[in-house]
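Participant: Build me a model from this:
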Amino acid sequence: MRPLALQVLLLALASPAALADDMAACLARLEPQARAAGVPAEVFRANTRDLAWDPSVLEALDHQPEFRTPIWDYLAGLVDEQRVADGQARLAEHAALLAQIERTHGVDPATVVAVWGVESDYGRTFGSKPLLGSLATLSCAGRRQPFFRGELFALLRLIQAGDLRADGLVGSWAGAFGHTQFMPSTYARIAVDGDGDGRRDLVGSIPDALASTAHYLRKAGWRTGQPWGYEVVLPADSDAPVSGRTQRRPLPHWRARGLRRADGGTLPADDRNTALLLPAGRDGPAFLVFRNYDAIYSYNAAESYALAIALLADRLRGDGGLRAAWPTDDPGLSRAERRELQTLLLARGHAIGTVDGMIGRLSREAIAAEQRRLGWAVDGRAGQRILAALREDAPSPPPAD
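Facilitator: Below is the predicted model:
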């Protein structure tokens, strides 16, 4: 058993009293480090008193969806028609604010709103984990404890400064929070006051959150007026080209290889360095990416994440979506389709909990049971094939009285 998995198991088996003692002992050891990092003892004690272990965040540390989910599943849920429609509504609602942000920071509205949409579904889902408890757990167990200690101390300094209030502060399992999910150290370094009230509140202020997102991208190297990249078409008879975000070549190299834009447009005539991405291999969509893609990538270092932001931004500008299909005979599901699938599973008697569009353990177990019933290979994956099968075989509604 891996060391982290063993730690999670031991925490799950320990008694609540033992867990409380272990957390208190760890925090006592961290207090001198916190003081050295600029957190007064009284602030540290007041905000870490009675914190409890959360073994689930240690489990999540090894199961990040950006790295484990097929890209067609990942993008199907993040760049769906609902998120596009909601994002276009936000563009209209906050047009004046976004125009001001573009004048100040040089980042276009569609990109800023795309980050907002992917990170928190436009402020609907900040995460459910108590931030202090998550960061305390990750500071005391698991991999990367020094990193998470730095984030815990940064969060406490933000609370001390008055930017944040500790009560009810929630976020992701890893400690990202607010409308656009900043980590505490990024918040401290990058956040700006977008509404002029003297605070940098990325939880309660949409202007602060969106301005801070644009400021982050500019600091990460965003180049005003330039695209993130293009979907491209590879010549059918060419050898497999060198690909990968770090495998940069001047644009003339790709033009000479016969690459062309999938939307029929022309590639720029300059010689800037660019990279070719083949996230699902040569048989799937291909992308030629520029410096602005790297700025997006820096927000959360995963290719699938950066593509979700970039492609959602394109959709918000009115683009029709990808021209090439993903190399699968079982494409992913939108959130509406995931909710439909869960409804069909409930109708067949599977106790999966609430219909929420989140395919968790209970939904996967129910899908696996249906796959066994159908005589299919069992993997518990939610895709178009199982959705179509359950639509076709849906139980009849009870007769009306």
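Participant: Every contact and neighbour count from this point should use C-alpha atoms.
Facilitator: Noted.
Participant: Could I get the full set of strands for the stretch 101-250 of the chain?
Facilitator: 129-130, 170-171, 229-233, 249-250 (DSSP state E, counting those that start in this stretch).
Participant: which helices and strands does the last one pack with?
Facilitator: The one in question is strand 249-250. For strand 249-250, the packing partners by 3 or more C-alpha pairs under 8 Å, 6 or more residues apart in numbering; DSSP states H and E come out as strand 273-277.
Participant: tell me what whichever helix or strand comes after the strand it packs on is packed against?
Facilitator: Using DSSP states H and E, the helix or strand that directly follows strand 273-277 along the chain is strand 286-289. Applying 3+ C-alpha pairs under 8 Å, 6+ apart, we find strand 286-289 packed against strand 229-233, strand 273-277.
Participant: Second input sequence below; structure requested for side-by-side comparison:
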Amino acid sequence: MNMTRRTAGFGLLAFGLQGCIGNPMAGPSPAVARDTMPMVANPGWDAWVANFRPRATSSGISAATFDRAFQGAGYIPGVIERDRNQTEFSRTLEDYLQIAAGPKKVAAGRAAYARQQNTLRAVEQRYGVDAKIVAAIWGVESNFGERRGDINTVSALSTLAYDGRRGAFFEQQLVAALRILQNGDTAPANMVGSWAGAMGHTQFIPTSYQSLAVDFNGDGRRDIWSDDPTDALASAANYLAKNGWRRGGPWGMLARQGSGGTVIQPQPGGPTFRVFHNFNVIKRYNNSTNYAIGVGHLGDRIVGGPAIDGPFPPDQFGLTKVQRLDLQRRLNAAGFDAGEPDGVIGSGTKAAIEGYQRRAGLAVTGEPSVALLRALGG
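Facilitator: Here you go, the predicted model:
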């Protein structure tokens, strides 16, 4: 079955590897991370909405639904900025795994799995998708519900449709969002998510929601937005099941641990993996090899499996993970905030390097190096 949840390239990779997006429902708990972008007046957007209205109503959207959805909606310039400046560089598998399945994510995953074990077991029984994989998708997509997004979906999608770069696609998503509202699954104020319109605990775009979201708790609504993740977890499982998940089959493992399958080495010089049919099903959720390994490995770790022991080669700057961790610690000790050391050279570490280089009278590049580590005493 040819179903794609991520036609616009949503997910962990497209959002700078935050490990989550963000998105609560009405009255979200204070623990839910915020990602609000301000709306600004834009006569062009106003005119676009007026012209879009008859197209929406001709597609079966009632005037009442349309007016209710756009009441309080507006143009969000930050959405256009995000769309034009998506992360261009790709992370190595080693970096990806540190973000998607690092120690903090594993600890949070085990706690979330324990809280939702009854739901996850019931979902596994109905759809045949391993509970640990459903939990891992939840973790990668929204950090187990902590970052579901807080941007009004109608505003985000209408802004992107008006902008026109992928206008037809985003107008299709906007019509689907209006149908969701018309169906009564949620209210306009509650329909919030990422800057690109991905929604809920498991970050469904509206057309995928329409096709594959389910009402697992039987309350009459397919609610992926609220603090209760039940429907979202079941919807993710349904998505994988409809895309061919084989009950009881493995996703993969380190190549030395088994036989059969297909052997891949995503990072040159890094570990090799033996992957199976369900690995490719995970890629239907997000067509990225790193994503599928990240989900599979996080699932294994959540239920007690060991960390991948590598080995991974030095990065493009000639630094191993141990050296990158040392660099971050030394930058912090020198008064330059690189954040909590994790071995991943992100924007915080680069800013800290720039600060050090500026103070030391060096060329300000923000790039790590063995020489920089040595200058810091490493």
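Participant: And the helices and strands packed on strand 286-289 of the first structure: which comes nearest residue 283 of the first structure?
Facilitator: Closest to residue 283 of the first structure of those, according to C-alpha to C-alpha: strand 229-233, at 10.5 Å.
Participant: what's that closest one in contact with?
Facilitator: 259-263, 285-290, 292-293, 322-323 (C-alpha atoms under 8 Å, 6 or more residues apart in numbering).
Participant: quick one on the thing from earlier: looking at the helices and strands packed on strand 286-289 of the first structure, which is closest to residue 56 of the first structure?
Facilitator: Among these, strand 273-277 comes nearest to residue 56 of the first structure, with 33.5 Å by C-alpha to C-alpha.
Participant: relative orientation of that closest one and strand 229-233 in degrees?
Facilitator: 60 degrees (axes from the mean of the first three to the mean of the last three C-alpha atoms, to 10 degrees).
Participant: What is the three-state secondary structure of the alignment partner in the second structure of residue 348 of the first structure?
Facilitator: Matched by TM-score structural alignment, residue 348 of the first structure corresponds to residue 335 in the second structure. Under DSSP: H, G, I helix; E, B strand; the rest coil, residue 335 of the second structure falls in the coil class.
Participant: so who does residue 335 of the second structure touch?
Facilitator: Residue 335 of the second structure neighbours (C-alpha under 8 Å, 6+ apart): none.
Participant: quick one on the thing from earlier: which one of the helices and strands packed on strand 286-289 of the first structure lies nearest to residue 335 of the first structure?
Facilitator: Distance to residue 335 of the first structure, taken as C-alpha to C-alpha, is lowest for strand 229-233 among these, at 24.1 Å.
Participant: I'd like the helices and strands packed on strand 286-289 of the first structure written out as JSON lines, with distance to residue 183 of the first structure added.
Facilitator: Listed next are these as JSON lines, based on distance: least, C-alpha to C-alpha, whole Å:
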{"stretch": "strand 229-233", "distance to residue 183 of the first structure": "27"}
{"stretch": "strand 273-277", "distance to residue 183 of the first structure": "27"}
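Participant: between those, which gets nearest to residue 100 of the first structure?
Facilitator: strand 229-233 (24.5 Å).
Participant: Number of residues surrounding residue 63 of the first structure?
Facilitator: Neighbour count for residue 63 of the first structure, taken as other C-alpha atoms under 10 Å: 12.
Participant: ok, residue 76 of the first structure touching residue 330?
Facilitator: No - between residue 76 of the first structure and residue 330 there is no contact under C-alpha atoms under 8 Å: 11.8 Å.
Participant: more neighbours, these two?
Facilitator: More crowded of residue 76 of the first structure and residue 330, by other C-alpha under 10 Å: residue 76, with 18 against 15.
Participant: what's the counterpart of the more buried one in the second structure?
Facilitator: So, by TM-score structural alignment, residue 76 of the first structure is matched to residue 98.
Participant: Can I take it that its match is in a strand?
Facilitator: No - using three-state DSSP, the assignment for residue 98 of the second structure is helix, not a strand.
Participant: any idea how far it is from residue 269 of the second structure?
Facilitator: Using C-alpha to C-alpha, to the nearest Å, we find residue 98 of the second structure at a distance of 17 Å from residue 269 of the second structure.
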